[in-house]
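S.K.: generate a structure from the sequence data that follows.
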Amino acid sequence: MTKKDHRLTTSWGAPVGDNQNSITAGSRGPTLIQDVHLLEKLAHFNRERIPERVVHAKGAGAHGYFEVTNDLSKYTKAKFLSEVGKKTPMFIRFSTVAGELGSADTVRDPRGFAVKFYTEDGNYDLVGNNTPVFFIRDAIKFPDFIHTQKRDPKTHLKNPNAVWDFWSLSPESLHQVTILMSDRGIPATFRHMNGYGSHTFKWTNAEGESVWVKYHFKTDQGIKNLDVNLAAKLAGENPDYHTEDLYNAIENGDYPSWTLKVQIMPLEDAETYRFDPFDVTKVWSQKDYPLIEVGKMVLNRNPENYFAEVEQATFSPGTLVPGIDVSPDKMLQGRLFAYHDAHRYRVGTNHQLLPINRPINGINNYQRDGSMRFDDNGGGSVYYEPNSYDGPKETPENKQAEYAVSGVAASTSYDHHDHYTQAGDLYRLMNKEERERLVSNIVAAMKPVEKEEIKLRQIRHFYKADPEYGTKVAEGLGLKVPTDEEVLA
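M.R.: Okay, the predicted model is just below:
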């Protein structure tokens, strides 16, 4: 074993003689530019922060494992799901969505739920939220939606006018808005919330047979949420409350776990199901497609270095393995590009080579060069394909399974425009106290909205979901439920 060298060095490995005093022209003279150790320290310090994520900037992460408890190989050939008892190492990052890197954990916001499985066939990322649906269903609206959640470019303050204006003009958001404004909008901890893949994905088995699938991570700790007043108090007193809770739980051996379950839909059902199964603003009824257990995720190790592991971790729903493919979900299709591209910008071209992102089975391709390429860059091996020099070759058995598509190339929306049924069903599932808190949260969030027409338009959406829902919000705002004609006037 090599004896540990305790000498402080520069970034190029040379021993540092003095790390307390810079080189100057005499004790009161100016600092000399020849103090390269000083220059290197300052230059590196200026660059210690990579750009924060545009969304999901604030987060916490942990390592763990996923263990299969039910054989579902009849549905997918993904090797990490191939046999009961099989364990796969994984890393998860929880996050808020809208806030900056230093924002509070206990705000009302969806939580990101991004899991990286280090499988023998490469990494598999499942990048979802703690909600089964989302605000929009087409990626072309995503930049506009996120702009409304960020700061106003003039005041640099959060802008409820923008938030509710966008939601009121995007009725597909109603289902997610109802979840967000409910008790589940502020989880008690990261440990006490569910996670969802949200989108529809496709599983394919060894025989080439495919099904549609949705992922549900059910917390084994039980669902717990925060009272709004306690959440506000914690935001001021301990803005890192969720981050601290997760770290301490794992450090104390209280390892959190989730049971992964899936819904399976035959491909042909997608043509006739009463809701478009690829619309991420909708859920599949569990009466129609019951939950099937897959396995258990356990978090048992904290990161050794937050920046190296949590901040530099990169996730994308396009990080797939054989046996798991995508669906025509319009929001998912946009994310397949946007996430990888965000990481190339934020972390760098070679972000997949970083230890936290590098697959355990290695990388074997013809991609070369780029900023911060820190491995052997392919060495002297062949660097193009096809070639006659025994370079890595494609494996046709790992092609994505086909599915039929048809139609005219045009800017089109989903065929189904029922944005109210599922939101209304959710409202009616709540007990009286839960509905009262939901309405109270909405009223408090909408009161600062300056334009009455925005409030009236949104009230009408609540009313269409459930008359009581809309009426109570209107009463809380001192308004009456408008007619369709009044909304359109």
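S.K.: could you use CA atoms for every contact and neighbour count after this?
M.R.: OK.
S.K.: packing partners for the longest helix along the chain?
M.R.: Determined from DSSP state H, the single longest helix within the chain is helix 330-346. If you count contacts as 3 or more CA pairs under 8 Å, 6 or more residues apart in numbering; DSSP states H and E, helix 330-346 packs onto no helix or strand.
S.K.: would you mark the buried spots in that helix?
M.R.: By neighbour count on 16 or more other CA atoms under 10 Å, the buried set for helix 330-346 is 330, 331, 332, 333, 335, 338, 339, 340, 342, 343, 346.
S.K.: try stretch 196-216
M.R.: The neighbour-count check on stretch 196-216 (16+ other CA under 10 Å) flags 196-206, 209-216 as buried.
S.K.: can you map out the helices along the stretch 351-489 of the chain?
M.R.: Using DSSP state H, counting those that start in this stretch, the helices of the stretch 351-489 of the chain run over 421-429, 432-446, 452-465, 467-476, 484-488.
S.K.: which stretch among the ones you listed comes nearest residue 32?
M.R.: helix 432-446 (56.2 Å; CA to CA).
S.K.: could you say what helices and strands that closest one packs with?
M.R.: Helix 432-446 packs on helix 160-168, helix 174-181, helix 467-476, going by 3+ CA pairs under 8 Å, 6+ apart.
S.K.: in a markdown table, list those helices along with mean neighbour count and distance to residue 455.
M.R.: Converted to a markdown table, these look like this (neighbours: other CA atoms under 10 Å; distance: least, CA to CA, whole Å):
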| stretch | mean neighbour count | distance to residue 455 |
| --- | --- | --- |
| helix 160-168 | 20 | 8 |
| helix 174-181 | 22 | 14 |
| helix 467-476 | 20 | 8 |
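S.K.: looking at those helices, which is closest to residue 226?
M.R.: That would be, of these and by CA to CA, helix 174-181, which comes in at 12.3 Å.
S.K.: following up with a second sequence; could you model it the same way so I can compare the two?
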Amino acid sequence: MLHTLPHAEADFRALVRKVTMPKPTTTRRLTTEAGAPIADNQNSATAGVGGPLLLQDQHLLEKLARFNRERIPERVVHARGSGAYGYFEVTDDVTGFTRADFLSAVGRRTDLFIRFSTVADNLGGPDAARDPRGFAVKFYTEEGNYDLVGNNTPVFFIKDPLKFPDFIHSQKRDPFTGKQEPDNVWDFWAHSPEATHQITWLMGDRGIPASYRHMNGYGSHTYQWTNAAGEAFFVKYHFKTNQGIRCLDAAQGAELSGKDPNSHQTDLLQSIERGVYPSWTLYVQIMPAAEAADYRFNPFDLTKVWPHADHPLQRVGRLVLDRNPDNVFAEVEQSAFSPNNFVPGIGPSPDKMLQGRLFAYADAHRYRLGVNHTQLPVNAPKATVADNYGRDGLMASNAYDRHAKNYEPNSYSGPAQSDQPLSAPLALTGHTGTHAAPAHAKDDDFFQAGELYRLMSEDEKNRLVANIAGGLAQVSRDDVVEKNLAHFHAADPEYGKRVEAAVHELRED
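M.R.: You can find the predicted model right below:
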């Protein structure tokens, strides 16, 4: 009986005090996830005062179980990121090149979400690292979401998606040492001469942006635009920062990484909060589809740019960021971008890296977030409604008409196909099999890297050489060093000589 237990009276008095404590002033009631009211959120249920916990404490178990599951697998690449909302406004008429509705009229605005990120490091890595930056934009158009997933560089290290997992493994933490290894980084690059152009970008002055606001963004890949007449054009996107380019040198980047690993996140958050809204002007390079076959470079090679003298920049509009997310996890960590989210008037090109990403990005999100990740608010269409026959799966919404059928075609007025392709068909020829990219007149892995080097001032060249030598000199194998040096010699004789001298000087020390 209760009255025979030790301390029963004291226990009873404590219980009375709890029941008669003043109630909180808020009118909102704390509940379990099932909606039941919670009587005490400060003390776990125990077997008597000071006794062990009770398995029947549903609130405690639910709270701890949810806490254990608050984190989802981080992105394998682009794990460390920041995001913001804003809008895109058309400033110039491009209807002669695309029938995309959100680009159809000067002055038209489209809401968007953008995510900036580093590439190689983990979720807790510093913002001010020497690394490419992701520049991913989700346009919430009236014809569905359009995702433009690019970087802050116009080129990349490789041109075939088959090499992507190996490339990322070489840049990430070594499975034995648990840290990034110069041997791995430079060994992969030694066997991938096509990386020389992007290495020259990365090790140059733009390798560490001072903030996300002070860098350009690029679609990087070649995409296809199709106009109302069915004419096809290949395009490259350039988002030019209106804040001006600002970058950090190696010493400044290292210092800032130590002082504030969240430097870029802090800058973006605070600038928007105080009403200083960052903006970019969007330009495109446009190539009539018929010109692609005879262009001097392979126009679908991600390791190459189109010189502006060949295809000048044409202005399209203005991107403005004016609102911070309310919850970083829900809106930045769970944001999901996929380059296969096209809208009518925009489609893919034969760019092999783009083709690989059309599958890989969406599949990564199905793994990380579940097959229904497109129903999350940050990913769901906002200017239209998704209407299809996708059902069930983890975290499925039950916001379906209970009479709706989950198959097509049907006789019950379900959604039907439009019979209007998003973009023009791509011409195909030849035999199936594994093929190297087709060679164009000036296709090689070194010419554009040399062109970029020769554009630099003497001070820029000095910093570039120092940055390359600082990493390459740490490589333990002489043959790997020599292979990399050969790439810089091939890009420009002076470039190669200066890097070689700097590496040898550091290795002798």
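S.K.: so where is the longest helix of structure 1 in structure 2?
M.R.: Under TM-score structural alignment, the match for helix 330-346 of structure 1 in structure 2 covers residues 352-368.
S.K.: how much does the matching stretch stray from structure 1?
M.R.: Stretch 352-368 of structure 2, aligned to structure 1 and superposed, deviates on average by 0.3 Å (mean CA distance after the TM-score superposition for structure 1).
S.K.: what's the answer for stretch 233-241 of structure 2, then?
M.R.: Mean for stretch 233-241 of structure 2 is 0.4 Å (mean CA distance after the TM-score superposition for structure 1).
S.K.: number of residues surrounding the aligned partner of residue 22 of structure 1 in structure 2?
M.R.: With TM-score structural alignment as the criterion, residue 22 of structure 1 lines up with residue 44 in structure 2. Neighbourhood size, residue 44 of structure 2 [other CA atoms under 10 Å]: 14.
S.K.: could you do residue 150 of structure 1 as well?
M.R.: 20.
S.K.: and the aligned residue in structure 2 for it, how far is that from residue 185 of structure 2?
M.R.: Aligned by TM-score structural alignment, residue 150 of structure 1 pairs with residue 172 of structure 2. From residue 172 of structure 2 over to residue 185 of structure 2 the distance is 9 Å, taken as CA to CA, to the nearest Å.
S.K.: with residue 208 of structure 2 instead?
M.R.: Counting by CA to CA - residue 208 of structure 2 and residue 185 of structure 2 are separated by 18 Å.
S.K.: need the contact list for residue 499 of structure 2.
M.R.: Counting by CA atoms under 8 Å, 6 or more residues apart in numbering, residue 499 of structure 2 makes contact with 465, 466, 468, 469, 485, 488.
S.K.: 10 Å instead, please
M.R.: By CA atoms under 10 Å, 6 or more residues apart in numbering, the contact list for residue 499 of structure 2 reads 461-462, 464-470, 472, 484-485, 488-489, 505.
S.K.: one more: residue 362 of structure 2?
M.R.: So residue 362 of structure 2 contacts 336, 337, 338, 339, 340, 341, 371, 373, 374 (CA under 10 Å, 6+ apart).
S.K.: from these, pick the one nearest residue 392 of structure 2.
M.R.: residue 371 (9.0 Å).
S.K.: and what about the closest one, helix, strand or coil?
M.R.: Following DSSP: H, G, I helix; E, B strand; the rest coil, the label given to residue 371 of structure 2 is coil.
S.K.: for residue 127 of structure 1, same thing?
M.R.: Applying three-state DSSP: residue 127 of structure 1 is strand.
S.K.: what's the spacing between the alignment partner in structure 2 of it and residue 419 of structure 2?
M.R.: Residue pairing (TM-score structural alignment): residue 127 of structure 1 is matched to residue 149 of structure 2. Applying CA to CA, the value for residue 149 of structure 2 to residue 419 of structure 2 is 27 Å.
S.K.: in terms of neighbours, single out the busier of the two.
M.R.: Between residue 149 of structure 2 and residue 419, residue 149 has the larger neighbour count (other CA under 10 Å), namely 25 against 6.
S.K.: ok, and the closest non-adjacent residue to that one?
M.R.: Spatial nearest neighbour of residue 149 of structure 2, chain neighbours left out: residue 136 (4.3 Å); criterion: CA to CA, 6 or more residues apart in numbering.
S.K.: quick one: what's aligned to that neighbour in structure 1?
M.R.: Checking TM-score structural alignment: residue 136 of structure 2 goes with residue 114.
S.K.: superposed on structure 2, what's the mean shift for whatever helix or strand that match lives in?
M.R.: Using DSSP states H and E, the element containing residue 114 of structure 1 is strand 111-119. With mean CA distance after the TM-score superposition for structure 1, strand 111-119 of structure 1 departs from structure 2 by a mean of 0.2 Å once superposed.
S.K.: residue in structure 1 paired with residue 181 of structure 2?
M.R.: Aligned partner of residue 181 of structure 2 by TM-score structural alignment: residue 159.
S.K.: my guess is that match meets residue 448, correct?
M.R.: Yes. Judged on CA atoms under 10 Å, residue 159 of structure 1 makes contact with residue 448 at a distance of 8.9 Å.
S.K.: list residues touching both of those two?
M.R.: With CA under 10 Å, 6+ apart as the test, residue 159 of structure 1 and residue 448 reach no residue in common.
S.K.: where exactly do the helices run in the stretch 1-150 of structure 1?
M.R.: Using DSSP H, counting those that start in this stretch, helices in the stretch 1-150 of structure 1 cover 36-46, 142-149.
S.K.: need the contact list for the residue most central in space within structure 2.
M.R.: For structure 2, residue 134 is the residue whose C-alpha lies nearest the centre (CA atoms, centre = their mean; 4.6 Å). By CA under 10 Å, 6+ apart, the residues touching residue 134 of structure 2 are 77-78, 80-82, 114-119, 149-153, 212, 217-219.
S.K.: how about it: what's its closest non-neighbour residue?
M.R.: Going by CA to CA, 6+ apart, residue 134 of structure 2 has residue 151 as its nearest residue, at 4.3 Å.
S.K.: now swap in residue 298 of structure 1 and tell me
M.R.: residue 257 (4.3 Å).
S.K.: with residue 184 of structure 1 instead?
M.R.: Closest to residue 184 of structure 1 by CA to CA, 6+ apart is residue 225, at 6.0 Å.
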